[in-house]
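[1] all I have is the shape, not the residue letters:
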């Protein structure tokens, strides 16, 4: 059967992940250029009816050259986590943001514990708490990245 870019792929499958990686690389032609393979071979990597598999090396090259987060998100989920990209920390912005978030962070952590203690969290409440938690986690991770850079002498 011939490859069709719109073939349905099983949600969460390796073929769906590869299709996303190829899309984020700018399409089949650009991905083929990056991995130094024919376009037909790159099509096959994402085709659920073809047994061809992309190598981890090629997938990493696509990730490095495009900044795609597809693999990181998938691997983090497989490991029971979440991948959350952060912007490189700017010293002045990070310091003022950290100071402003300090009080808010304590309030947010209290909200999370209270919500978990009553064991009765609605979907709306969970969504609001996730938005707050993600914003605070980004600040904490950015601060961690800054301290890691200082520790490495950068």
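    Cool, the structure landed. No experiment lies behind these values; they were computed from the predicted model shown.
[2] contacts, neighbours, all on C-alpha from now
    Fine.
[3] in this structure, which spans are helices?
    Counting by DSSP state H, residue ranges of the helices within the chain are 14-24, 28-35, 39-46, 56-66, 70-78, 91-117, 123-151.
[4] with mean neighbour count added, can I get those helices in a markdown table?
    Written out in a markdown table, the entries for the helices of the chain read as follows (neighbours: other CA atoms under 10 Å):
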| stretch | mean neighbour count |
| --- | --- |
| helix 14-24 | 21 |
| helix 28-35 | 18 |
| helix 39-46 | 20 |
| helix 56-66 | 15 |
| helix 70-78 | 15 |
| helix 91-117 | 13 |
| helix 123-151 | 14 |
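[5] and residue 106, how far from residue 149?
    As defined by CA to CA, to the nearest Å, residue 106 lies at a distance of 26 Å from residue 149.
[6] in addition, the following structure is provided for comparison:
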């Protein structure tokens, strides 16, 4: 009886959600919100939203800390969206290290703002991000102007 319980527990451990990878995606969204909004204060409402991930396949390797979603990957959190062919998150000691988003193109969106590239890399340690050109040889971004803050207590029209 004890052996059966132990085997059942070990099986369920293998099926647990990769919380470090999910945390990495939440951190990635936080970075992207800051990139699009220009201010961290705009993060709060969406940061509290759940993360929804859809993909054809997910590969989880707890030994190496790699989580790979591939095949029409769609990730949503609040107003933020990532559409890609593949999203790979690497963790070490339960801490996110890197995320790589690839597609033809990979597209990040928040409201009317967007960013697209063939490859988008994020380094959680260095808090740096880089992107490689899409099939047309370009990285493309659209960032809408933000309303100016009111001055002297007056509202903007």
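    Sure thing, it's come through. These numbers come from a predicted model, not from an experiment.
[7] care to give me the TM-score?
    TM-score for the superposed pair, counting by TM-score structural alignment, normalised by the length of structure 1: 0.20. Supporting figures: 58 aligned residues with a CA RMSD of 5.5 Å.
[8] just the buried residues of the lengthiest helix in structure 2, please?
    Secondary structure of structure 2 per DSSP H: the longest helix is helix 19-37. Going by neighbour count (16 or more other CA atoms under 10 Å), the buried part of helix 19-37 of structure 2 is 20-26, 28-33, 36-37.
[9] nearest to residue 6 of structure 2, of those residues?
    Using CA to CA, residue 20 comes nearest to residue 6 of structure 2 of the buried residues of helix 19-37 of structure 2, at 24.4 Å.
[10] is it true that that closest one touches residue 98?
    No. With the criterion set as CA atoms under 8 Å, residue 20 of structure 2 and residue 98 do not qualify as a contacting pair; they are 11.5 Å apart.
[11] shared neighbours of those two, which are they?
    residue 91 (CA atoms under 8 Å, 6 or more residues apart in numbering).
[12] all helices of structure 2, in order?
    When assigned using DSSP H, the helices of structure 2 occupy the ranges 2-14, 19-37, 44-47.
[13] among those, which comes closest to residue 75 of structure 2?
    helix 19-37 (8.9 Å).
[14] report all helices and strands that that closest one contacts.
    helix 44-47, strand 80-92, strand 95-110 (3 or more CA pairs under 8 Å, 6 or more residues apart in numbering; DSSP states H and E).
[15] for the ones you listed, give me CSV that also has distance to residue 117 of structure 2 and mean neighbour count.
    Formatted as CSV, the helices and strands packed on helix 19-37 of structure 2 follow (distance: least, CA to CA, whole Å; neighbours: other CA atoms under 10 Å):
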stretch, distance to residue 117 of structure 2, mean neighbour count
helix 44-47, 23, 14
strand 80-92, 10, 22
strand 95-110, 5, 22
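[16] need those in CSV (columns: distance to residue 119 of structure 2).
    Formatted as CSV, the helices and strands packed on helix 19-37 of structure 2 follow (distance: least, CA to CA, whole Å):
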stretch, distance to residue 119 of structure 2
helix 44-47, 24
strand 80-92, 9
strand 95-110, 5
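[17] quick one, which of the ones you listed is nearest to residue 59 of structure 2?
    strand 80-92 (9.4 Å).
[18] ok, now which ones touch residue 129 of structure 1?
    Contacts for residue 129 of structure 1 were tallied using CA under 8 Å, 6+ apart; they are 108, 111-112.
[19] go again with 10 Å.
    Taking CA atoms under 10 Å, 6 or more residues apart in numbering as the criterion, residue 129 of structure 1 is in contact with 108-109, 111-112, 115, 121, 123, 135.
[20] equivalent analysis for residue 31 of structure 1, please.
    Contacts for residue 31 of structure 1 (CA under 10 Å, 6+ apart) come out as 21-25, 37-39, 42-43, 58-59, 61-62, 65-66.
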